[in-house]
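Novice: would you be able to build a 3D model of this:
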Amino acid sequence: MISVSNHHEFVELRQQPQCKTHFVFTDIDIADLDIPEISSAKYQLKNGNAIGAYKKDSSNTSIASMSRSNKGKKIVAVAVVLLGLILLGAGIPVGLQLRSSSLLEARLNFVRRLLNESPLIGGSLQTYTESNFTENYNEIRESLVGTILYPIRVPCQAQYLDSVQLALEGIDEITRLISRTKGMRIVLTAEEMEQAHNDGEIGVLLGLEGGHILGSSVAVLRMFYSLGARFISLTSYECSNPWIAAATTREPLFEENIPISITEFGKIVLKEISRLGMLAEIAHLSEPSMMQVLNNAKTPLLISNAIPSAAVLPNVTNLIPDHVLSALSSNGGVLTINIDKLSVKEAIHNINYVRALAGLDHIGLGATSSPRKYALLLAELARDRLWNNASLKKLVGGNIVRVLQKVEANRNKVPLSEEWIPQEEIEGNAYCRYPES
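Specialist: Take a look at the predicted model:
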């Protein structure tokens, strides 16, 4: 767990209820920023080094000259102040004022105002023990996060065994913890996210990390939806399942009949996800699976915590090729940038790369284990004329909200699926199933 610096200005951000706004949502290391926190001129004045000595033997001519000079300076100062007031009255954008300032605090104040209006979506919770949960919750509140996308995680090795039970227990655990944590609530829709933010609380949107959790059953999928799950990653990392292929598969699993992309039953699962009004996440899929899902999906998709493959960075997973990013743009979906292992410069480069290739409406921010990173990254982006208020609001979460709203609007637009996975697709694996009559 990463410790949190004692920056009290962040702590108070979300404690006051906000006026109702239309939802829009938001990830940096202070050491990476080359921003002076105090100007050298101010420092010199404070220490007396910039103040010239007064001489008693100055001539009358010098005194008169100084008087005229001071008078001229006063006139210039008044003119500058009047010009500033006129420009402000004419509506000079806050972003322009911000960019003209070299002070980090001025930009952080701007970020705080921005995130009061548009909650940041991101973050994660650890729930192994109650003490860990409390510590992680405090970090999240300090990091300016407004809504957490929280996936229930089940080990890939539990596939064909007790993955469904473990997921049910995971939902029970996080639901109980949140119910007794002041300042948090589980949300089911984009509208409820907005309401939680207006009430000064952190919203938690539950999801499922990997299709292996479903036990290859659309009936189980429907039951998880009824328990509050609102998004699902079709595979988790290195964890293919009988109906769709992950980018890589762990060797010790020795699975048989692993597909190379998505099967016909997988398309049925995808269709049922869409019918329920759930968001499908595809970051861990193989490239053929990604393209087939993008071509078959009827609603926008999410690629979370990923970066463009052109970035070529070490120890970073979820590398997305350019042609997949272009297809995501056509689908209407969003890619959230994995900024956790990136410097500020690298994160901004990748954000701008995805924006240039896929468009502003298809970029968001992924989770980070460094609580201060969101605010500092946004403060740095605010210096760029490319990122005005409206575009920053889309980046911090507005794009994700738009996708959720479109997915929710598709609920029950197609018939319910009653299909079961073909028996031959799970034969040869250790699935324990009661034989059907």
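Novice: only C-alpha atoms from now on, for both contacts and neighbour counts.
Specialist: Noted.
Novice: where along the stretch 301-437 of the chain do the strands fall?
Specialist: Assigned by DSSP state E, counting those that start in this stretch, the stretch 301-437 of the chain shows strands spanning 302-308, 319-320, 334-337, 363-365.
Novice: show me where the stretch 151-300 of the chain has helices.
Specialist: 163-179, 190-198, 218-226, 264-276, 287-296 (DSSP state H, counting those that start in this stretch).
Novice: any idea which of those is most buried?
Specialist: helix 190-198 (a mean of 22; mean count of other C-alpha atoms under 10 Å).
Novice: one more, so I can put them side by side:
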Amino acid sequence: MQLSAISRAALAAALMLGGPLWAQDAAPVDPAEATANAALEVAPVFDGHNDVPNQLRSRVANQIAGFDFEDTTGTGEGHPDGRALHTDLARLEEGKVGAQFWSVYVPSNPDEAEAVQQVIEQIDVTKRLIARYPQGLRFATTADEVETAMVDGSVASLLGMEGGHSMGSSLGVLRQLHALGARYMTLTHNSNTPWADAATDNPVHGGLSDFGRDVVREMNRLGMLVDLSHVSEETMLDALDVAKAPVIFSHSGARAINGHPRNVPDSVLRRLPYNGGIVMVVALPRFITEDLRQWGARRAAEQAQLGVLFQGQPDKIRAALDAWDAANPEPQSTIADMADHIDHIREVAGVESIGIGGDFDGMPSGPVGFEDVRGYPALFAELARRGYSQAELEMIASRNILRVMRAAEAYAASVSDMDPIETLIAPAAAGK
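Specialist: Below is the predicted model of the structure:
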């Protein structure tokens, strides 16, 4: 039997509503899943942070000739903890990921010259990985290039630097890293830089130094996104004071939901709409699940106490800690916890201020149901169940970050006649 287009549409509508009696055996359609899938079909996920490049460095020393990115589910074999990668081309497709900021991260390093070399190496290996898979990945540096890749069915692949130490306290190096394709830089990682305070280090500068403010200005001039994940609250506020283009948090949560210092406090969320920036909500369990963070603190305290009580007796310490673990099971982190952060950011800053930055391959696992990059549709279905419309889901998935990119590009175009900033971090040290 051939159905007309009208008949097919009527049949589809009937099935969505439960269908006539003869269609009751059809699989039920979850309205939330249908809304999420519809949103991700037209606005695929544009994720703010994925650490595959660092995994390439740690696992294969950036030697990727034998590395298969089509399917990485077997990469746990031989790894110290047996953990396979969270990311590959097949799972990116299943997770409806249309664009990805690949993190060209290198560890915090007081030897900034070494950090500069390492970030260039990470840019190199990421570009080589993208070039090896032209049917699945496409290098992108602008919002228009991202959208074109999405339409063509490729994963738009952008570079994000994690940690300002990678620019070696040199605006000249920053400009050259931008020329190589880096489109955001996280101002710090876990440790302070010589010009900015990190969230997880003792404050030295009270936020940004004068040179740090010039870093923000120069990034704006270049059209490079200022990423405030990992920085202190004072650094966040100083950056918002200076920024002429929207900022991002490439992988952070809401501190009101989980008190980890890596998350964004309401003092900053309230200012974010005036800047136009976004928080790309992270999936890392100890950043999103407060019960898990508190459990970790109690366990660390117990371990420290056992170390004092049983000095020089590691077997007793291990046995006592195992007993504590048995009596105090580790809380689970769930997709609902991640959605709670999204709810809070919407309440304080608005839905225009939200994106997604999973941090896959930079953590042992995501929350239950979101363990790897296949999990995005489940997260968006959870948001749909909480009342988010398809239009709002599209904004969170990719439209907000594309707007932010376009705003940064527009500001850079508006000041294209401005000279590069030539400030040195310590002119006196240069003997001039």
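Novice: quick one: distance of the lengthiest helix in the first structure to the chain centre.
Specialist: Identified as the longest helix of the first structure according to DSSP state H is helix 60-89. When C-alpha coordinates are averaged (C-alpha atoms, centre = their mean, to the nearest Å), helix 60-89 of the first structure and its chain have centres 49 Å apart.
Novice: before we move on, what about stretch 179-190 of the second structure?
Specialist: Using C-alpha atoms, centre = their mean, the offset of stretch 179-190 of the second structure from its chain centre is 13 Å.
Novice: with stretch 327-342 of the first structure instead?
Specialist: The mean C-alpha position of stretch 327-342 of the first structure is separated from the chain mean by 10 Å, C-alpha atoms, centre = their mean.
Novice: and the contacts of that stretch?
Specialist: Contacts of stretch 327-342 of the first structure from elsewhere in the structure, counted by C-alpha atoms under 8 Å, 6 or more residues apart in numbering, are 27-28, 291, 294-295, 297, 299-307, 316, 347, 350-351, 358-359, 361-370, 399-400, 403.
Novice: quick one: buried ones out of those residues?
Specialist: Listed as buried from the contacts of stretch 327-342 of the first structure are 27-28, 291, 294, 297, 299-307, 316, 347, 350-351, 358, 361-370, 399-400, 403; burial here means 16 or more other C-alpha atoms under 10 Å.
Novice: that older thread, what packs against the helix or strand just after the longest helix of the first structure?
Specialist: Using DSSP states H and E, the helix or strand that directly follows helix 60-89 of the first structure along the chain is helix 94-99. Contacts defined by 3 or more C-alpha pairs under 8 Å, 6 or more residues apart in numbering; DSSP states H and E place helix 94-99 of the first structure against helix 104-117.
Novice: the helix it packs on against the second structure, how far on average?
Specialist: When the second structure is overlaid, helix 104-117 of the first structure sits 3.7 Å from its aligned residues on average, using mean C-alpha distance after the TM-score superposition for the first structure.
Novice: in terms of secondary structure, what does that helix contact?
Specialist: Partner elements for helix 104-117 of the first structure (3+ C-alpha pairs under 8 Å, 6+ apart): helix 94-99, helix 373-381.
Novice: so which bit of the second structure is the last one matched to?
Specialist: Counting by TM-score structural alignment, helix 373-381 of the first structure pairs with residues 375-383 of the second structure.
Novice: how distant is the matching stretch from the center of its chain?
Specialist: The answer for stretch 375-383 of the second structure is 16 Å, by C-alpha atoms, centre = their mean.
Novice: before we move on, what about stretch 368-386 of the first structure?
Specialist: Worked out by C-alpha atoms, centre = their mean, stretch 368-386 of the first structure lies 12 Å from the chain centre.
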